[in-house]
Structures are given as C-alpha cells and as structure tokens.
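> give me a model of this one.
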Amino acid sequence: MEEQQIDLNKNAQAYGNVAVVMGGYSAEREVSLKTGKAIVASLKRSGVKVTAFEVHQFSSLLLEQLKHFDRVFIALHGAGGEDGTIQGLLECIGVPYTGSGVLGSALAMDKFRTKQIWQACGIPTPEYWLLDKSSPDYDQQFEAFFADVGSNPKLFPLIIKPAEEGSSIGVHKMESLRELGPLLEEGFKTASRLLIERFVEGSEYTAFVMDGKAYPVIRIEAKTGNYDYDAKYVTGDTLYHIPCGLPADSEKLMQFAALKAFESLSCSGWGRADVMVDENGQMYFLVVNTVPGMTETSLVPKSAAAAGMSFDELVLKILDTAQSEKLSKPKLETEEVQA
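As a prediction, this is how the structure comes out:
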C-alpha cells in the first residue's frame, strides 16, 4: 500500500497546478457548485495540487489568475461553461482544459444545431420545430409549426424547452394546443429560442463516452415518468439500472451510436448522450452533455463504476483530457509599444 501511495503522488505531481472552475451564471449554477466541490475533494484525495474558483462571471482578473495554472478542470454547466465561452477564453490564454473544444461545446449546447447535424448524419432524433422570438422569421416559424400540429392531434404530447439549457431546466410537456400560449409565454421569459419536439413514449437511457470509448449504458426510471429537474436532483426516488436491461447487441449498438452522435458534433474528451427507445425498439437521441454532472451520485460516475473505475480514478482520467495539443492558438502575449 505504501508503494502505491508513492506512485500516486508521482502521478499527481505530473498534473501540475490544477484549477477547478465552478458556479457560473447559468440556471444550472447550483448543480455546477455540487459538481465542482466533488471534483476538488477527489483531486485532493489523489494528491493533486488544486485550487477551486467559484465564479459568477468571466472577468479579466479571473483570466489573469487562471493563466498561471497548468490545467483547468471545467465544472461549469450550461451557458458560459458548455457553450464554448470559457473554452475560448482558456484557449486565448493558452491553458489546457478538460472536455470538448470551442466548436464542439457550442454545437452541443445548441439543441437546434445539434438536431440539424444529427439529421444530416443519419442519427435518429425526435421530430422538432424551432421558435426563435428574436428572428425576423418568427411568424413563419410559428405558422409552420401550427400547420403541422394543428390538424394532427396524434403528434401530441410534445416537449417544449429552451434551445440552449441543460439539467432539464425549463422543460415542459404539452398535451394539447390549448397549453401552447401559456408555455410560450413562460418559456420566452428566460430564453429567446424555444425548441418543440415530439415526445417519445418509452424507456430513457444515457451513455457515457470518454476518449473514444463508450461505457456501460444506464436505464433511467423516474417514478413520475418524467426525468425532469426534480427527478434528477430533488426527489431522490429515481431508479438507475446497470446493467440497463437491453440485449447485449442492442447495448453495443447504442454505445456505437452514442459515439457517433458525440463525434458528429466535434465533441471530444468526455461527455454523455441521452437516448429514448420507443416501444418498437427505435432509438432517438435527445442531447449530448459536454460537462455532465460529477457528484458521486451522478450518472457518469455510476457508469464508470460499472466498468470498475472508482470516482477518483474517473476524475483523473477526465483531467487527462486537458492536453495542450487541443489548443488551436498560441498563448496571447502583449508587448509594450515603443513611442
């Protein structure tokens, strides 16, 4: 045991000085804080030199501090953390960071662009409509949606949600057109773009991917039938099934498709793909999360544990994704202008 500890310390020193950035300004701030604190505690157990940054905004002072670190573990969820913003800032100061780069983060965060790419790549995803309140084409978008669903009640129920948000925040189930007005009014209070998609009746699964490998799939069973914010973080009665119950060949197919869905968006490092399977066995991909929750009860640690990986080992493997090779630009430096 003593020799193992010495080896661990040597490995820990190789990571250098690590910053964990958490909090942020999105609606997922509280979840991000839980994720960040769990990661910091894990890195400390592994002997890594780590500093926690609980941020509210991205200031020049924050960047000045972060440029002195060897790696940044991004524990920010939602806007600012998963949309390419913090990734771009870190590239500008030349500091390696965990997870997807600027492009992959931005595409995965935008559920509308995600669906467009998946459709082009032949990856199944539920039928959808975009309503962009800030677009000059909003009236046409609304008319097209109304024309599709107004005369076809079999399309219901529908899901309405922000086009750029996570943790099931702002997600509502719409049973009929009578509910559309109030749901649009509520949705547009916090988002300018809303995505409406077909509700898939069936079982929900999630697939964790890291470094080109898909880990054991998890089947999610929410007591209410809806895996919403409360089911994820509040009620505590959601069941997570590992093994997931799919036949071995079906699970392998889902894992392969999850990797394809992940890589089609230019995502890299680690992430999680959420999937619905209907009563006919048809898969529908819903979303890719580029910075999934990382508390010790989150989905990614559960999948890793099923593959024999401890939480601390998982955190270090994710930290390994913060490689300098991913930086597309050299560190920006300023020079004094001579008069």
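
> C-alpha only now, for contacts and for neighbours.
Noted.

> does Ile160 lie in a helix or a strand, and which?
strand 158-162 (DSSP states H and E).

> same thing with Val288?
Going by DSSP H and E, Val288 is part of strand 283-289.

> ok, now Ala207?
strand 202-210.

> what of Thr51?
Here Thr51, judged by DSSP H and E, is contained in strand 49-55.

> give me the residues contacting that strand.
12-13, 16-24, 33, 36-37, 40, 43-44 (Cα atoms under 8 Å, 6 or more residues apart in numbering).

> run this one through as well so I can compare:
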Amino acid sequence: MSNKIAVLYGGNSPEREISLISGNTILNALKKMGIEAYGLDIRDFPLFLLKKKKFKKIFIALHGEGGEDGSIQTILEYLNIPYTGSKSFASSITFNKFIAKTLWKEYGLPVYPHVFLRKIDFIKKNYLEIKKNILKLNFPVCVKPNSTGSSLGISKINNVNYLLDAIKKAFVYSNNILIEKYIEGIEYTVGILGNKTLPSIKIKSFYSFYNYEAKYIDKNTQYFCPSGLNQYKEKELSELAMKAWNVLECSGWGRVDIILDKKNNFQLLEINTCPGMTPNSLFPMAAKKAGLSFCDVIDEILFLAK
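Okay, the predicted model is just below:
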C-alpha cells in the first residue's frame, strides 16, 4: 500500500513566500527520509483531487489565512484524510486573536487589556466614540489585524495622533482588528510537540516589538535557546504555554508566544498552529536543543497527524 504524503504550501495569503520556503524545507526532509512526498501549491492544485491521487496523509505547511484558520482543515476532514496540526475548530479559534484571548481570560490565564473593533462598526460608528474607548487603555498601544500571522499590519503607537492611520493599516489585512495595551518586556516562544513543551527561546529584537522586519529581514534579531530563565521561571513559562494550548484544544504541534512584562509576570500573546519551518525558524531551533534533528521533528509531526 502506498504511503504517499502531500505537503501543502503556497496559497494566496500574504504569507505565501514564507510558506513556500517552509514547504520546500519539509518536502526535502521527507524525501531524505525515503518517504514518497509531493509538494502541492494549493493556489494551483484542486484539493478534491487529494483523495483521487490516493494521498495517505497531508503535511500542512500553509501560514496565515487559508492555512491556519481552519478552512483547509475543514476540507481535509470532509475528505477524511489525516493531516498535521490542530483540528479545524482549534485552528479557527487560535487564528482569531480576540476569541483566543477571551477564552484565556475566562480560564484565568493572563492577557493584557484590549479593544476589539470590526471594520463595519468603524465605518458606521462615530470615530470619536471608538477613540474614547481605546483611550482607556492608555498609550502606547499595539494595533493589529485580528486574524493574520507573521506580524503583518501591526503598528505600535505612542499617541492618539497616529491611531487612525494605524487602524486603517490593520484593516488592510483583516476585517476585524485588536487594539491592545503595549506590553513592554521580553518576548519568549515555546514550541509544543505532542503533549510536551520544547525548550523556550528568548527573542531579542532591536525594534519596539517583534515585527515582520525583525522576523524575516533584520539580521540583528537574536535568539537565545536556552532562554536564560531560571528553572522556576522556565517551569512557569512551560506550564502557562501548555495551559493556553489545552484551553484552545490545540493538538499535534505549534508555538505559543508569551511576553515577560516589567513586573516579572508572563502575559499570553498568541498561538501559532503552523509555525514556520524554514532553515532559520524557531520551532526546529527549539527541537534541536531538545536533541531532535529536523527529520526527527518532521517524523514526529507526521506520526501525530490524525
């Protein structure tokens, strides 16, 4: 019986280019492992043919809309083909930052104050009323699209004069946006593989927050693994990441982004259910620290696919 694997990458999201790199890196690893694997750009490949082509498992290497938002997962569930990562329900929730934070707050997990704004309300409502609501957060604030990845469309603003431009910029990427109190602190990311956390990574960026430039362009961004936290803080961070993951019913593999604020308290930022798997990505870096090669990680992610 054939064990054909399809790696889905590309697509039409703003994160297409990163997805193509991730997908090709994964594809090369699968071939190196002796697995019959094919890379399929979902922009050009009709998904209903996956069943006809007799693929046994799907490795999702799609980032952003159409890849991490539950839509591709729903189709694969309908086709009854096992795939990597979280199920459609968990994917759609994590992709919606506001819903994720609302659930975390409900479960007593730490999130910073925020305001949710829909494009339709922004058009119809009085801007002064919206501004008044946002001013309660106290500046600086981060204005971000509610449903997108790779830090696209995010602005950190220090005063109200820049608010309108930042809102308009965020609406380019999403019909709903989130304005949240800017958290000054140190950013950490925790990879999760199966039911275990990987060693945390500390991110040191020379930008005011870990934005698109810091992630993919600036060569001065530094990553520390081990993160340098003491064993108690490392344990606290790991446990918080796992709680945040489980509350949203995530599974398989992913990454939880968390910030340590100036009061030495951790605050949840977001979950990435299909992290980058480029040669410079953070998930393989953490796995390597845990003693897992890139091929080990791919093998485990594929094994967990349901």
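
> thinking again about what came up before, ok, average deviation of the strand holding Ala207 of structure 1 from structure 2?
Superposed on structure 2, strand 202-210 of structure 1 shows a mean distance to its aligned partners of 0.5 Å (mean Cα distance after the TM-score superposition for structure 1).

> which element follows that strand toward the C-terminus?
Following strand 202-210 of structure 1 toward the C-terminus (DSSP H and E): strand 213-214.

> residue range for that following strand in structure 2?
Alignment of strand 213-214 of structure 1 against structure 2: residues 196-197, by TM-score structural alignment.

> mean per-residue distance, that stretch versus structure 1.
Mean for stretch 196-197 of structure 2 is 0.6 Å (mean Cα distance after the TM-score superposition for structure 1).

> quick one: that stretch to chain centroid distance?
17 Å (Cα atoms, centre = their mean, to the nearest Å).

> what does stretch 59-73 of structure 1 give?
22 Å.

> centroid-nearest residue for structure 1?
Closest to where the C-alpha atoms of structure 1 average out (Cα atoms, centre = their mean) is Asn289, at 1.9 Å.

> got the contact list for the match of strand 213-214 of structure 1?
190-191, 238, 241-242.

> out of those, which comes closest to Ile72 of structure 2?
Gly191 (22.3 Å; Cα to Cα).

> what number of residues lie near the spatially closest residue to that closest one that is not a sequence neighbour?
Closest residue to Gly191 of structure 2 apart from its sequence neighbours, by Cα to Cα, 6 or more residues apart in numbering: Arg255 at 4.3 Å. Neighbour count for Arg255 of structure 2, taken as other Cα atoms under 10 Å: 25.

> roughly how far does Arg255 of structure 2 sit from Ala6 of structure 2?
23 Å (Cα to Cα, to the nearest Å).

> repeat that for Glu77 of structure 2.
15 Å.

> which one's more surrounded, those two?
A count of neighbours by other Cα under 10 Å puts Ala6 above the other of Glu77 of structure 2 and Ala6, at 22 against 15.

> can you pull the contacts of that one?
Going by Cα under 8 Å, 6+ apart, the list of residues near Ala6 of structure 2 reads 37-40, 55, 57-59.

> tell me the residue in structure 1 aligned with it.
So, by TM-score structural alignment, Ala6 of structure 2 is matched to Ala19.

> name the SS class of that match, please.
Using DSSP: H, G, I helix; E, B strand; the rest coil, the structure places Ala19 of structure 1 in strand.

> okay, helices next: where are they in structure 2?
All helices of structure 2, identified by DSSP state H, fall at 16-32, 49-52, 71-79, 88-95, 97-106, 119-124, 127-135, 163-171, 212-216, 231-247, 282-289, 294-304.

> still on that earlier bit, ok, so of the contacts of stretch 196-197 of structure 2, who is nearest Asn176 of structure 2?
For the contacts of stretch 196-197 of structure 2, the nearest to Asn176 of structure 2 is Ala241 (25.3 Å; Cα to Cα).

> the closest one maps to what in structure 1?
So, by TM-score structural alignment, Ala241 of structure 2 is matched to Ala258.

> contacting residues for that match?
207, 209, 214, 273.

> what's the separation between it and Val95 of structure 1?
Counting by Cα to Cα - Ala258 of structure 1 and Val95 of structure 1 are separated by 29 Å.

> just give me the closest of the contacts of stretch 196-197 of structure 2 to Met285 of structure 2.
Gly191 (9.5 Å).
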